[in-house]
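**Student:** what follows is a protein structure lacking sequence information:
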């Protein structure tokens, strides 16, 4: 028994939402039932009170004029019959006068009762205590409010009583219908609640599954990171061996052999670039990149990159243009990550531009408080359809011209992620066959 309780306790600790659902299964129906039951009881009491008040009011009105018409029994009887006709819920109404030690009915809704003696506890109490007596009675399943009230002459002496009985049949039927409808709604609400709660408990497996998937995803990322690190060293060695071999056999190798070496070298470089980009993706997703900001001058880093990429641009016959200018603002970013973004964008511009120029420009907006850097090229351009997915992981524009250009499809995703994590954004303006313009911007500081 103890082991069963312990296993149950451990299971609930591992799945606390199960206990929450069990509590809901108990509490929601109980709360709904209690609320409905209390509302119905309160409604019944209010209805009974209102009817009692109505009966007392009707009898009080009658007792006001009853003393004046006692001398004319025919008029008194007509009044009673009129009241009974206009108020069908009044089942009996009697005017009673004391006679010696007994009471006699002198007018009644039921004419057969006239001149008959009557004696009830309510009549005796109302007469002896000189107060109105009101109480509930029942005949079978029908309930009645019975009210007995003494009335007096002008001198204040009690001279008779009025007895009235009011049926609660129509009201009880209304209450019964209300109660039935309330319980139907209650049962429906309970069933719906139970359905939702049971459905909710079926969803327990999804958080557990999600947790497992997250763990698998974490293990996959860790494995990928380790595998890429292990691959990185051999690739670097292969590239080193290729370069050494190329230098040693420069004079001895045929043109075909040199071409083979060039292809191997290019493949090794592409593989190395892919490994580097995938490692960067892994670092970004796992939050292992350093984004510590510093106040830097964008133009200084751009100048460094212009010097670095000018030989590569010249080799393709491209102009690399940048006109520095004095600007009063800096940006607060990590300098290495900022340089990484610009490096990727300038490399892409050179890679996808066959002829023309690549221009880098900077400006700032006092209104938006932003500093802008644009890299414009006269390259292949990008279609509107391709622009929608350009910043997705592993996405590359597939055209006849781009098919022969190597790339991983990760560079722009990395640029966008780094840019956003440093509080900036990257935009693209491009027209197929005309060229592209990538714009990055960050908040500026003085």
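**Tutor:** Cool, got the structure. Quick caveat: nothing in here was measured; it's all calculated off a predicted structure. Residues are numbered from 1 along each chain as shown.
**Student:** drop to CA atoms for contacts and neighbour counts, all remaining ones
**Tutor:** Fine.
**Student:** what segments of the stretch 51-200 of the chain are helices?
**Tutor:** 73-86, 121-129, 169-202 (DSSP state H, counting those that start in this stretch).
**Student:** quick one: the strands in the stretch 101-250 of the chain, in order.
**Tutor:** All strands of the stretch 101-250 of the chain, identified by DSSP state E, counting those that start in this stretch, fall at 102-108, 117-118, 133-139, 142-152, 158-167.
**Student:** buried stuff in stretch 88-108?
**Tutor:** For stretch 88-108, the neighbour count (16 or more other CA atoms under 10 Å) marks 89-98, 103-108 as buried.
**Student:** pull the contacting residues for residue 90.
**Tutor:** 84, 164-167 (CA atoms under 8 Å, 6 or more residues apart in numbering).
**Student:** who wins on neighbours among the residues you listed?
**Tutor:** Highest neighbour count within the contacts of residue 90: residue 164, with 24 neighbours (other CA atoms under 10 Å).
**Student:** put this next to the previous one:
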């Protein structure tokens, strides 16, 4: 039978709820049934053991302790000793047949029963067939009158013929072996099973509550992942779409600046310079967003080769020298290691421009120094400045996406918070590491290491070319 459309939708939508309800019912029920089964089996084993014990007691008494009905005092003494060694034995009567076809109690663990007549159909059958008999029964009103200890108890009733030394029947043994102890143990075990059930139910409910919360978190996380993916796709698409108009605007503004459309006044030239600076910032932002998209979508392409650092560092210094001189800073490269490194040339240049540019941006006065040191397998580039420094609480988050240090000293400094994140990702993709040391109001030194030997790009997002 097929589920209707609404029914299928309900099962799909509320499958976790249905699963939870099934667990709530099934787990405790399984534990309860298992406990009852085990306890019942334990109870039956004890009951069978008591039956066997009662028959053994009767048989041993027949073989070793009874030979005549004449010495009643001796029989009573033996019964008393026997009762003292068997806790479950509630009554022990010796019955002798009478001329009327019934039995009379001639010895008993309960003296008041001596001399009473017993009319018992089963006793007659046992006597006639000369075979032992055991029956599990509950105490009757007559049993309780004769022996109050049997109140609300179950017991094994054993009838066993007694013989003299020549094998002749001379009396009938009637004993009652109580199950009070095993019944109490069963009730106690059953109570413990119920308590265990309640505890298990509580644990299951707690686990289901946690599972429900985790399910909610998982759903929320999945939705966040979907939103994040849509965001990345949108950023990638928007950045690509912005590239073309930015390039066109930059071209036309350059033509205005060099007089291609006629002479430009001093005020116009100033305005054009401001436009060009804004376009550069916008173009840099678009490139940063494209890099973020490529890195997160694992589409960043690297061309690893052996590179001489002197050449590329010198080019970077020359490119940024004007920016340093405008602020009155001393930008120097002290050299150092001469060994080539394994890296992507364009990405390495991007890393150097980002780090040296940041050092210039956050240094008010003093200097920015670039140097190298060589280790066994790596070469480390150091960019040291005498700038505003980085507070201790901000250092751990400095390389996270969109994070910028917010303070009085950084209010007038523009930025997106993407540069250092991109820098760290690029260094990592080229098989290197990056770290920093900084002291507030003293300066910062950022260092990154690159391997000497040529290696394959790291596997967390780079695509080799």
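**Tutor:** Structure's in. What do you need? This one's a predicted model, so the numbers in the text were calculated from it and none came from an experiment.
**Student:** just to revisit the earlier point, would you reformat the strands of the stretch 101-250 of structure 1 as TSV and include distance to residue 354 of structure 1?
**Tutor:** Shown next, in TSV, are the strands of the stretch 101-250 of structure 1 (distance: least, CA to CA, whole Å):
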stretch	distance to residue 354 of structure 1
strand 102-108	117
strand 117-118	122
strand 133-139	104
strand 142-152	101
strand 158-167	102
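**Student:** residue 311 of structure 1 is in what secondary structure piece?
**Tutor:** helix 298-315 (DSSP states H and E).
**Student:** quick one: whichever helix or strand comes after that helix aligns where in structure 2?
**Tutor:** Counting by DSSP H and E, the next helix or strand C-terminal to helix 298-315 of structure 1 is strand 318-322. Alignment of strand 318-322 of structure 1 against structure 2: residues 331-335, by TM-score structural alignment.
**Student:** list the buried residues in the matching stretch.
**Tutor:** Applying 16+ other CA under 10 Å to stretch 331-335 of structure 2 flags 331, 333 as buried.
**Student:** try stretch 221-239 of structure 1
**Tutor:** Under 16+ other CA under 10 Å, the buried positions of stretch 221-239 of structure 1 are 221, 224-225, 228, 232, 235, 238-239.
**Student:** what of stretch 289-300 of structure 1?
**Tutor:** For stretch 289-300 of structure 1, by 16+ other CA under 10 Å, it's 291, 296-299.
**Student:** got the contact list for residue 103 of structure 2?
**Tutor:** 95-97, 117-119 are the contacts of residue 103 of structure 2 under CA under 8 Å, 6+ apart.
**Student:** now render those as CSV, adding distance to residue 340 of structure 2.
**Tutor:** As requested, the contacts of residue 103 of structure 2 are exported to CSV (distance: CA to CA, whole Å):
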residue, distance to residue 340 of structure 2
95, 114
96, 118
97, 119
117, 119
118, 116
119, 116
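**Student:** tell me the two of those residues that are most distant?
**Tutor:** 96 and 119 (11.6 Å; CA to CA).
**Student:** and residue 200 of structure 1, which of the strands of the stretch 101-250 of structure 1 is closest to it?
**Tutor:** Judging the strands of the stretch 101-250 of structure 1 by CA to CA, what sits closest to residue 200 of structure 1 is strand 142-152, at 47.1 Å.
**Student:** so that closest one versus strand 158-167, what angle?
**Tutor:** If you take axes from the mean of the first three to the mean of the last three CA atoms, to 10 degrees, strand 142-152 of structure 1 sits at 160 degrees to strand 158-167.
**Student:** strand 142-152 of structure 1: how far from the chain's middle?
**Tutor:** The chain centre lies 59 Å from the centre of strand 142-152 of structure 1; the measure is CA atoms, centre = their mean, to the nearest Å.
**Student:** next, the angle helix 169-202 makes with it.
**Tutor:** Using the same axes, to 10 degrees: strand 142-152 of structure 1 against helix 169-202 is 130 degrees.
**Student:** remind me what strand 142-152 of structure 1 packs against, helices and strands.
**Tutor:** Packing partners of strand 142-152 of structure 1 (3 or more CA pairs under 8 Å, 6 or more residues apart in numbering; DSSP states H and E): helix 16-69, helix 121-129, strand 133-139, strand 158-167.
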